[in-house]
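Colleague: got a structure for you, letters missing:
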């Protein structure tokens, strides 16, 4: 091989290597990324609030904005870098502890303290004046609070330990119905 042929082959090899290593970044609307094209939440982002065990900034709509990381080579149009914010589901809490309400129901439920704590003063006063409906109301409230059917009056969720027994209650309303299944 001549010297000029080797030089030409070397230049072609270098330009191919440069093209392969120099991946162009694509600018894209990161709100339309599919699963696998981003990591959410960002691995370096501490997004759990230690007091509520929910994502920081959880709103009454049960959504929290967290920082996400787009895949390599993707630039988000919103931020001009590879990070963006995305809504994730969460459970909005207002400071009512599950353990506290259950213990109040077990030990002081006959006086209605559990209902006062959860924000139901009328039921608390009724339980106080009837000694917990002769202890039957106290027993019912222990079961209702333990199964998380009765929650705080403001509509928030209980503050649960991270590995606590959280229950997702599925409710039926006018927008949920059984879709008929037809035989093929």
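Modeller: Okay, I see it. As the structure is a computational prediction, the values presented were derived from the model and not from experiment.

Colleague: going forward, measure contacts and count neighbours with C-alpha atoms only.
Modeller: Will do.

Colleague: From residue 131, how far off is the most centrally placed residue in the chain?
Modeller: By C-alpha atoms, centre = their mean, the mean C-alpha position of the chain lies nearest to residue 90, the distance being 2.8 Å. Residue 90 sits 37 Å away from residue 131, going by C-alpha to C-alpha, to the nearest Å.

Colleague: can you pull out the strands in this structure?
Modeller: Here the chain has its strands, by DSSP state E, at 26-28, 38-39, 48-49, 54-55, 63-70, 74-76, 83-89, 93-97, 157-159.

Colleague: want to try TSV for those, with distance to residue 121 and mean neighbour count as columns?
Modeller: Shown next, in TSV, are those (distance: least, C-alpha to C-alpha, whole Å; neighbours: other C-alpha atoms under 10 Å):
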stretch	distance to residue 121	mean neighbour count
strand 26-28	53	14
strand 38-39	45	16
strand 48-49	30	13
strand 54-55	28	22
strand 63-70	29	20
strand 74-76	50	21
strand 83-89	31	18
strand 93-97	15	18
strand 157-159	18	23
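
Colleague: ok, and here's another one to check against it:
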């Protein structure tokens, strides 16, 4: 009778081991599935993005809307990630995984080089201000012969430093890899490092 009592205990232990093994395998599969990230959350080195295609007329990326353009990015070979639909894909390095957004500028045809040249050579006639869309200031400079020379110098400095731009709020056409000035500003979200007292 002793062997018959042990048989249910052995079967129960075997079933318990089988369930534990099945749970461990399933948990590992679930963990590996949960570790798959979205394609746009891949780390640097796990994807390569193409350079933006530059429009030769505007010197800005093509398809620039709302100050944002997108470049296609390719996950590296043997990388799995989730696309925008949530589907997990194993990439070979030739498929587009996501599109990386990057900033671009709004331009409407006003050339920086032309504005600086007009300000330098014909600024005393107000040609620079007429070109940038400020007819009242252009007429004032024309009538006063460039504010007696001081106004021409001030306008040349403001235009060459890209402080004065086109009147419609757009940016100058500058070479894509040219000398673009970026204004830094401070707002309430700017991190300020505290100074230690000596």
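Modeller: Received, thanks. Nothing here was measured: the structure is a model prediction, and the numbers come from that model.

Colleague: TM value for the aligned chains?
Modeller: In this superposition the chains share a TM-score of 0.70, using TM-score structural alignment, normalised by the length of structure 1; 154 aligned residues with a C-alpha RMSD of 2.7 Å.

Colleague: what's the closest of the strands of structure 1 to residue 12 of structure 1?
Modeller: Closest to residue 12 of structure 1 of the strands of structure 1 is strand 26-28 (C-alpha to C-alpha; 25.5 Å).

Colleague: Check which helices and strands the closest one sits against.
Modeller: Judged by 3 or more C-alpha pairs under 8 Å, 6 or more residues apart in numbering; DSSP states H and E, the packing partners of strand 26-28 of structure 1 are strand 74-76.

Colleague: one step back: per the alignment, the residue nearest to the centre of structure 1 corresponds to what in structure 2?
Modeller: Aligning on TM-score structural alignment places residue 90 of structure 1 opposite residue 104 in structure 2.

Colleague: Report the contact partners of the closest residue to its match other than its chain neighbours.
Modeller: Of all residues not flanking residue 104 of structure 2 in the chain, residue 67 sits nearest, at 4.9 Å (C-alpha to C-alpha, 6 or more residues apart in numbering). By C-alpha atoms under 8 Å, 6 or more residues apart in numbering, the contact set of residue 67 of structure 2 is 103, 104, 105, 106.

Colleague: can you put the residues you listed in TSV and add distance to residue 16 of structure 2?
Modeller: Putting the contacts of residue 67 of structure 2 into TSV (distance: C-alpha to C-alpha, whole Å) gives the following:
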residue	distance to residue 16 of structure 2
103	58
104	61
105	65
106	67
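
Colleague: now, which of these sits nearest residue 34 of structure 2?
Modeller: Nearest member of the contacts of residue 67 of structure 2 to residue 34 of structure 2, counting by C-alpha to C-alpha, is residue 103, at 31.9 Å.

Colleague: Next one: that closest one from residue 143 of structure 2, what distance?
Modeller: Noted for residue 103 of structure 2: a distance of 41 Å to residue 143 of structure 2, by C-alpha to C-alpha.

Colleague: what's the answer for residue 137 of structure 2, then?
Modeller: As judged by C-alpha to C-alpha, residue 137 of structure 2 and residue 143 of structure 2 stand 10 Å apart.

Colleague: Those two - which one has more neighbours?
Modeller: Using other C-alpha atoms under 10 Å as the criterion, residue 137 of structure 2 and residue 143 rank with residue 137 on top: 16 against 13.
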